[in-house]
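K.L.:
starting from these lines, generate the structure:
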Amino acid sequence: MNGAPSTVWFDRKRIAPNVPEDLESIDPMCEEIGKVIQLEVDQGIPRNKIIVGGFSMGGCLALHVAYRFQQEIAGVFALSSFLNDNSKVYKDLASSDCRRPPLFQCHGKVDPLVLYEWGESTKDLLIKAGVMCQFHSYPRLYHEMNKDELDKLQAWIDQTLTSS
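P.N.:
Next up, the predicted model:
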């Protein structure tokens, strides 16, 4: 926003994969999501029955939560999302033999904000790091969601929670 404050999950210098991540703003948000997860656990929901996810920056944050802080959860989804090329997520996965929750990811091929190639590269690097991923692309989808995507997500959630 050219230096103007805005309400988002964390700070970005630019919407591009080749810039450094701002871990000073990402990590505290991951801790906050961790507190929400802990509240659910305290209410009797097992961690292996919890899925985190989101759209755009929310999906990016969910990837950080699932692969850096909450590896015991059932799964993670990221819609129209990407990780920076030098993401701490990739570094942590490469240096650890921790559990890797399965990933559901979708991306529109004509997304003008978060380019399709960024989402596809994120998927490829996560698979290379040992993450099981279900990836769906949509030829005419912009930076938005559609019914088919949400139907597939619902089926994936149902299957993931049944098998966990």
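
K.L.:
only C-alpha atoms from now on, for both contacts and neighbour counts.
P.N.:
Noted.

K.L.:
got the buried residues for the top helix by length along the chain?
P.N.:
Under DSSP state H, the helix in the chain containing the largest number of residues is helix 23-42. Within helix 23-42, the residues that count as buried by 16 or more other CA atoms under 10 Å are I26, D27, M29, C30, I33, G34, I37.

K.L.:
from W118, how far out is the closest residue to the first one other than its chain neighbours?
P.N.:
This means I26. Spatial nearest neighbour of I26, excluding adjacent residues (CA to CA, 6 or more residues apart in numbering): F10 at 5.4 Å. Distance, F10 to W118, by CA to CA, to the nearest Å: 18 Å.

K.L.:
please generate a structure for the following sequence too, so the two can be compared:
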Amino acid sequence: MKEEKDEKNEKNEKNEKDETFSLIFLHGVGGTGEGWVDLLQRISPEKTKLIYPTAPVGAVTIYGDQYMPSWFNMIDSKTINVFELKESAIFVHSIVEKEIKKGRRPENIIIGGFSQGAALSLYSVLTCRRRLGGLFVLSGWHPAPWEFAESCAPSPSHALPNCHTPTLICHGNNDTKVPLEWGRNCEKSLLSFMTQLEFKEIDGLGHEVDDSIEHEISLFLAKIAKQNLA
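P.N.:
Coordinates of the predicted model:
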């Protein structure tokens, strides 16, 4: 049994050495990381390690205190538990640090997410001390925007570590769970200090990911991969 375990560990270590990029994806409330594996495999460049954690189960007030996987409690459409948001961001940062410790360059680490996971992805990148390779936000919003209200266009004397990180926001204009207005407000607040921000409004799309969004993410990730391998 021990020999089988050692052989498995050796294979995992070899596979990780063959990989160049790490993609950390965060699911939405009530979902799981494994539920996104097929999509992640379709959109990711070659030699990408996929990391798709599942949030802990907790009561979500906006859904009648039902217990479900959730990165932070949502009280109503405008109020969240910011402490839990920060705790989840620390968890994401710990994944980043583990990848770097294994030899991954920070600029080859990309973070993305859907809905609540998109909001956490954004917050995690903005508060990360490492300069990362990319961020994509799908049907998300900007949580705790007041923390960045004093941020301004980057300069040598004042800049967030990830103010130059390529960022893609995709949002359907028929989304009734996270309205397009939230996505546009997110874009507006980030434009004051993010230098490589792209917003894609998807006509007729609801709170979901379709082929057009898959295509946009694939192009976005391929571009980052090409730049970092040059």
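
K.L.:
quick one, helices of the second structure?
P.N.:
2-18, 37-43, 82-101, 116-126, 180-190, 211-229.

K.L.:
so where is the fourth one in the first structure?
P.N.:
This points to helix 116-126 of the second structure. Matched against the first structure by TM-score structural alignment, helix 116-126 of the second structure falls on residues 57-67.

K.L.:
repeat that for the longest one.
P.N.:
Following TM-score structural alignment, the aligned partner range for helix 82-101 of the second structure in the first structure is 23-42.

K.L.:
average gap between that stretch and the second structure?
P.N.:
Aligned to the second structure and superposed, stretch 23-42 of the first structure gives a mean residue distance of 1.1 Å (mean CA distance after the TM-score superposition for the first structure).

K.L.:
just the helices of the second structure: most buried one?
P.N.:
helix 116-126 (a mean of 25; mean count of other CA atoms under 10 Å).

K.L.:
how near is the residue nearest the centre of the second structure to S22 of the second structure?
P.N.:
For the second structure, the residue nearest the mean C-alpha position is G112 (2.3 Å; CA atoms, centre = their mean). Distance of G112 of the second structure to S22 of the second structure, given as CA to CA: 11 Å.

K.L.:
one step back: relative to P145 of the second structure, which of the helices of the second structure is closest?
P.N.:
helix 180-190 (7.5 Å; CA to CA).

K.L.:
what's the closest one aligned against in the first structure?
P.N.:
Going by TM-score structural alignment: helix 180-190 of the second structure matches residues 116-126.

K.L.:
name the residues that touch that stretch?
P.N.:
17, 80-83, 85, 90, 105, 107-110, 133, 135 (CA atoms under 8 Å, 6 or more residues apart in numbering).

K.L.:
would you confirm that P102 of the first structure contacts V76?
P.N.:
Yes: using CA atoms under 8 Å, P102 of the first structure is in contact with V76, at 6.4 Å.

K.L.:
between the two, which is the more surrounded one?
P.N.:
Neighbour count, other CA atoms under 10 Å: between P102 of the first structure and V76, V76 has more, with 27 against 21.

K.L.:
measure that one to T7 of the first structure for me?
P.N.:
Taking CA to CA as the measure, V76 of the first structure falls 23 Å from T7 of the first structure.
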